[in-house]
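Engineer: sequence-free structure coming up:
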């Protein structure tokens, strides 16, 4: 009797752990790249170290937790729409073996649409509460930061659901704006302002998810065209898409280079970012010379993470005075 009870509890615990993993897949918790922006905000606000308070650290922590909840809501709603319109069935189905069906619980049948929607709205409510708490505890509440956070919250939930902003041709611009806001808003809450150099970093941070997103769109072009989702890859020819992504890759480098030349960023910033620039060039070659789009997409994650490390290092160099 005791053994059967213990076995039942073990099975129940295993089921619960499995269900948590399914919801983690729905919320794409393994794709943590947007959350890395908090390191840029922290490293820019940290100096002088003695002036950075525990209260400011709590604000950043609350903002990060709220950010995780809001983005989990966004991607869960994106999955609901993708499942309903059939694009995820096309992009993650048996005809596309390069994409793992397990990453889409609705396609895999491990969750139902009502379950996914409940998860999304609970996450949205939690995110709103956490961001409100961060604003209440913040030493500064600049109006621009509050408006940016509020707009991001609303637009994120309408990205693929409700108004379906990404179905009206704004997907690529939204990805950059999303990343940028996730850097400048927490910085504004703890410092009350912003700087040109931080804005450059924020835009480059937004380029990171954009530059693995456009490779995903290249792979998913057939499914997106079928449901009328107007990504650039779906709207233009293969050559046009290759030119577009090449132009984005060049623009990313030029943003840092122009900032260095004009004094918005330290003169050495573009040099510091050269390892990321070289890896970005490798990503493009892999995708459009070798024709291996999905490997190129994975390289995009590495470029983004390396860029965050380099930009964080730049903030430390500036903050400590080592970088002049």
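Structural biologist: Good, I have the coordinates. Keep in mind it's a predicted model, so treat the numbers as computed, not measured. Residues are numbered from 1 along each chain as shown.
Engineer: going forward, measure contacts between C-alpha atoms and count neighbours the same way
Structural biologist: Will do.
Engineer: so where's the longest helix in this protein?
Structural biologist: helix 54-85 (DSSP state H).
Engineer: any idea how far it is from the chain center?
Structural biologist: Taking CA atoms, centre = their mean, to the nearest Å, the mean C-alpha location of helix 54-85 is offset from the chain mean by 10 Å.
Engineer: same check, this time on stretch 138-146
Structural biologist: The answer for stretch 138-146 is 22 Å, by CA atoms, centre = their mean.
Engineer: and what of stretch 141-160?
Structural biologist: The chain centroid and the centroid of stretch 141-160 are separated by 15 Å under CA atoms, centre = their mean.
Engineer: got the contact list for the residue lying closest to residue 75 once chain neighbours are set aside?
Structural biologist: Distance criterion CA to CA, 6 or more residues apart in numbering; nearest residue to residue 75, sequence neighbours excluded, is residue 27 at 6.0 Å. Counting by CA atoms under 8 Å, 6 or more residues apart in numbering, residue 27 makes contact with 71-73, 75-76.
Engineer: ok, second structure coming up, stack it against the first:
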């Protein structure tokens, strides 16, 4: 009967001592516990909003670090700058993802695309839909993350004594600016092919900006790996877009899945696969790079081929998307290991 109440030493059989005191403190204790619970829910919601657990977003910076020459790594301020670029990357992703979630919440596309009964999607990934955070809290978080991205980037270039090529500054700023414009502002994803182009560019910029800032020169392996990461991310989103075509059409988002027929979509997915294989082959043939890169990248390539089977052939778009995410992880490892052997063994 009293199981829902916390234990009070004054409530013993036959005792009336200080009963009023214990009863009066009860609401305060409940209020404090509720407040702590509410803060925890909000914090977890903001973490989900930031997508900070999606570690794939930071593969670009990890590869940029591996691609730096030994001389560049010894440069004063290099380590500090790379750590600050990591912080900047976290903030950029948080700002962009929060902005996208706010847009999806407002136009109703997320509500349609994230159904609670879908087995391959967890609606908790959308804290605005679950009510874990309010729209105002999400807006404040997005703006704060944007300021942090600018400050972290400026601090990184300062750590390098501002001695970086113009292209590094441009890629960092443009990568940040266009990432946020995915669903708001310019709404790049609402233009045909805009979403795919932006994903590839912003992902590539996440590798090239810190690499150029510290290395101070372009290299073919860095460009190839930046393009591969961007392309592999497109090979995830393109399958999601086919599954989300109804919600995107309702919101006015002009993805390839919305604006083209199934034949064009399938052709684009096949082209992405061939381009990925071509870039891997070209990278493996680069002088001084181990040819066995093709072997370490084979698992990712095989999963990308499986995507084509489960998506265009079987129509299992979310399963194909999941395979793309696994391929992204394996692809990162498949080029990271040869990069280490090529530059740092």
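Structural biologist: On my side now, so go ahead. No experiment lies behind these values; they were computed from the predicted model shown.
Engineer: who are the packing partners of the longest helix of the first structure?
Structural biologist: Based on contacts counted as 3 or more CA pairs under 8 Å, 6 or more residues apart in numbering; DSSP states H and E, the elements that helix 54-85 of the first structure packs against are helix 2-26, helix 37-45, helix 87-91, helix 105-108, helix 113-137, helix 143-157, helix 171-191.
Engineer: what are the buried residues along it?
Structural biologist: The neighbour-count check on helix 54-85 of the first structure (16 or more other CA atoms under 10 Å) flags 56-57, 59-83, 85 as buried.
Engineer: which of the contacts of residue 27 of the first structure does the second structure keep?
Structural biologist: Retained in the second structure (both residues aligned by TM-score structural alignment, their matches' CA atoms under 8 Å) from these: 71-73, 75-76.
Engineer: how about CSV for those, with distance to residue 204 of the first structure added?
Structural biologist: Shown next, in CSV, are these (distance: CA to CA, whole Å):
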residue, distance to residue 204 of the first structure
71, 19
72, 22
73, 24
75, 22
76, 26
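Engineer: coming back round to it: let me have the helices and strands packed on helix 54-85 of the first structure in CSV, extended by mean neighbour count and distance to residue 255 of the first structure.
Structural biologist: As requested, these are exported to CSV (neighbours: other CA atoms under 10 Å; distance: least, CA to CA, whole Å):
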stretch, mean neighbour count, distance to residue 255 of the first structure
helix 2-26, 13, 34
helix 37-45, 23, 17
helix 87-91, 21, 33
helix 105-108, 21, 38
helix 113-137, 19, 30
helix 143-157, 18, 22
helix 171-191, 23, 13
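Engineer: to residue 225 of the first structure, which of those helices lies closest?
Structural biologist: helix 87-91 (8.8 Å; CA to CA).
Engineer: mean per-residue distance, the closest one versus the second structure.
Structural biologist: Superposing on the second structure and averaging over aligned pairs (mean CA distance after the TM-score superposition for the first structure), helix 87-91 of the first structure comes out at 1.3 Å.
Engineer: so that helix corresponds to what in the second structure?
Structural biologist: Under TM-score structural alignment, helix 87-91 of the first structure corresponds to residues 109-113 of the second structure.
Engineer: just how off-centre is the matching stretch within its chain?
Structural biologist: 19 Å.
Engineer: coming back round to it: how near is the residue nearest to residue 75 of the first structure to residue 267 of the first structure?
Structural biologist: Look at residue 27 of the first structure and residue 267 of the first structure: by CA to CA, to the nearest Å, they are 40 Å apart.
Engineer: wait, isn't residue 64 of the first structure in contact with residue 35?
Structural biologist: Yes - the pair residue 64 of the first structure / residue 35 is scored as a contact, 6.9 Å apart, by CA atoms under 8 Å.
Engineer: residue 41 of the second structure matches what in the first structure?
Structural biologist: Match for residue 41 of the second structure (TM-score structural alignment): residue 18.
Engineer: what's the counterpart of residue 316 of the second structure in the first structure?
Structural biologist: Here residue 316 of the second structure is matched to residue 292 in the first structure, going by TM-score structural alignment.
Engineer: then residue 251 of the second structure?
Structural biologist: Per TM-score structural alignment, residue 251 of the second structure is aligned with residue 227.
Engineer: is it true that that match touches residue 84?
Structural biologist: No - the criterion here is CA under 8 Å, and residue 227 of the first structure misses it with residue 84 at 10.3 Å.
Engineer: distance check, the residue nearest to residue 75 of the first structure against residue 283 of the first structure.
Structural biologist: For residue 27 of the first structure, the distance to residue 283 of the first structure - CA to CA - is 26 Å.
Engineer: same question, residue 93 of the first structure
Structural biologist: 26 Å.
Engineer: the more surrounded of the two?
Structural biologist: Neighbour count, other CA atoms under 10 Å: between residue 93 of the first structure and residue 283, residue 283 has more, with 26 against 16.
Engineer: OK, contacts around the more buried one?
Structural biologist: 296-297, 299-300.
Engineer: name the helix or strand for it, please.
Structural biologist: Using DSSP states H and E, residue 283 of the first structure falls within helix 274-288.
Engineer: kindly report the same for residue 238 of the second structure.
Structural biologist: In this assignment (DSSP H and E), residue 238 of the second structure forms part of helix 220-243.
Engineer: next one: that helix to chain centre, how far?
Structural biologist: With CA atoms, centre = their mean as the basis, helix 220-243 of the second structure stands 12 Å off its chain's centre.
Engineer: so how far is residue 299 of the first structure from the residue sitting nearest the centre point of the first structure?
Structural biologist: Nearest to the geometric centre of the first structure sits residue 34, at 3.2 Å (CA atoms, centre = their mean). From residue 34 of the first structure across to residue 299 of the first structure, the span is 16 Å (CA to CA).
Engineer: same deal with residue 21 of the first structure?
Structural biologist: Counting by CA to CA - residue 21 of the first structure and residue 299 of the first structure are separated by 25 Å.
Engineer: residue 271 of the first structure too?
Structural biologist: 21 Å.
Engineer: look at the two and report which has more neighbours.
Structural biologist: Taking other CA under 10 Å, residue 271 of the first structure and residue 299 do not tie; residue 299 has more neighbours (20 against 13).
Engineer: now the more buried one: closest residue in space, sequence neighbours ignored.
Structural biologist: Distances taken as CA to CA, 6+ apart place residue 283 nearest to residue 299 of the first structure, at 5.8 Å, with adjacent residues excluded.
Engineer: what lines up with residue 270 of the second structure in the first structure?
Structural biologist: Aligning on TM-score structural alignment places residue 270 of the second structure opposite residue 246 in the first structure.
Engineer: that match touches residue 282, doesn't it?
Structural biologist: No - applying CA under 8 Å as the test, residue 246 of the first structure and residue 282 come out as separate, 11.4 Å apart.
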